[in-house]
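Chemist: just a sequence and a predicted model for now, questions to come.
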Amino acid sequence: FFPQVVAVAARVLQGCRVLGVPVVVTEQHPRVLGPTVPELGAQDLPKHPKTCFSMVVPAVEAELRARPHLSAAILCGIETQACVLQTALDLLERGLDVHVVVDACSSRS
């Protein structure tokens, strides 16, 4: 299912670009697990490395503070049971509406 998940996530990313929606990309321990796949089409975007489940790391928190007008987040990613879930909970705790694109998420469990 991975190619389908990446294809849907790439379409979400394209839509965000067209609509001017800010995009934040994180990578889970990229030196060990590898970089974001090129098929996503995010090569030109900065990637914030992380070693915890949530993507709400200091660099991302700084981006959120720089955009106080943001009221919602759209999440795509892998390891849904850990990374996407913890990110959703952290963003909800910060008062954002969270939307998870289920067809752009995957999990090993």
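Modeler: Happy to help now that I have it. Numbers count the residues shown, from 1 in each chain.

Chemist: please make it C-alpha for all contacts and neighbour counts, starting now.
Modeler: Noted.

Chemist: next helix or strand past the longest helix seen in the chain?
Modeler: Determined from DSSP state H, the single longest helix within the chain is helix 2-19. The helix or strand immediately downstream of helix 2-19 is strand 25-28, counting by DSSP states H and E.

Chemist: please compare the first structure with the one that follows:
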Amino acid sequence: MPILANTQYKKGLGPYVPELEEMMAGIPRPDKTEFNALANLETRSLINQLPETLTTLILVGVETHICIYQTAIGALERGLVPWVVADGVSSRTKNNYDLGLSRLAALGAVVGPSEMIIYELLGRAGTPEFKAMLPHIV
């Protein structure tokens, strides 16, 4: 599964926390100032290089009601299905988080917990992929 990430104005807001930096070695991470990641030329170029059969974007990050929201709307406008991982996004306030998720769901984004998307991607038990993922979800 292709993975890419963004930083939001790294010069002013700083890098990822060290734990994420280590896990994301080798993953493309364009820096952006746009709230909609798909409005960023480098990010859009990376998305355009993905196979046309990939039609879903799984979104995690901050802030739910700003960058996640605007990126999901950008995905919908491009005919992509944004899946917003509810326990993988946050906002500075619970109200902004809740309103962001409810607005996204109303506009057609899929909103659900990480466990739901994991099981949807796995499709069935008993596979090597399922066995590899099991320690992370039990």
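Modeler: Arrived safely. Keep in mind that this is a model prediction, so the values were computed, not measured.

Chemist: is it true that residue 67 of the second structure touches residue 33?
Modeler: No. Assessed by CA atoms under 8 Å, residue 67 of the second structure is found out of contact with residue 33, at 10.1 Å.

Chemist: so the two - more neighbours on which side?
Modeler: residue 67 (20 against 13; other CA atoms under 10 Å).

Chemist: list the contacts for that one?
Modeler: Taking CA atoms under 8 Å, 6 or more residues apart in numbering, we find residue 67 of the second structure in contact with 35, 36, 37.

Chemist: in a helix, that's where the first one is, yeah?
Modeler: No. Assessed with DSSP: H, G, I helix; E, B strand; the rest coil, residue 35 of the second structure is coil; it does not lie in a helix.

Chemist: coming back round to it: hmm, which of the contacts of residue 67 of the second structure are common to the first structure?
Modeler: Mapping the contacts of residue 67 of the second structure onto the first structure (both residues aligned by TM-score structural alignment, their matches' CA atoms under 8 Å) leaves 35, 36, 37 still in contact.

Chemist: relative to residue 95 of the second structure, how far out is the last one?
Modeler: Yep, that's residue 37 of the second structure we're talking about. 23 Å (CA to CA, to the nearest Å).

Chemist: the more surrounded of these two?
Modeler: residue 37 (25 against 10).

Chemist: need the counterpart of that one in the first structure.
Modeler: Counting by TM-score structural alignment, residue 37 of the second structure lines up with residue 55 in the first structure.

Chemist: can you check which part of the second structure the longest strand belonging to the first structure sits on?
Modeler: Counting residues, the longest strand found in the first structure (DSSP state E) is strand 97-106. Counting by TM-score structural alignment, strand 97-106 of the first structure pairs with residues 81-90 of the second structure.
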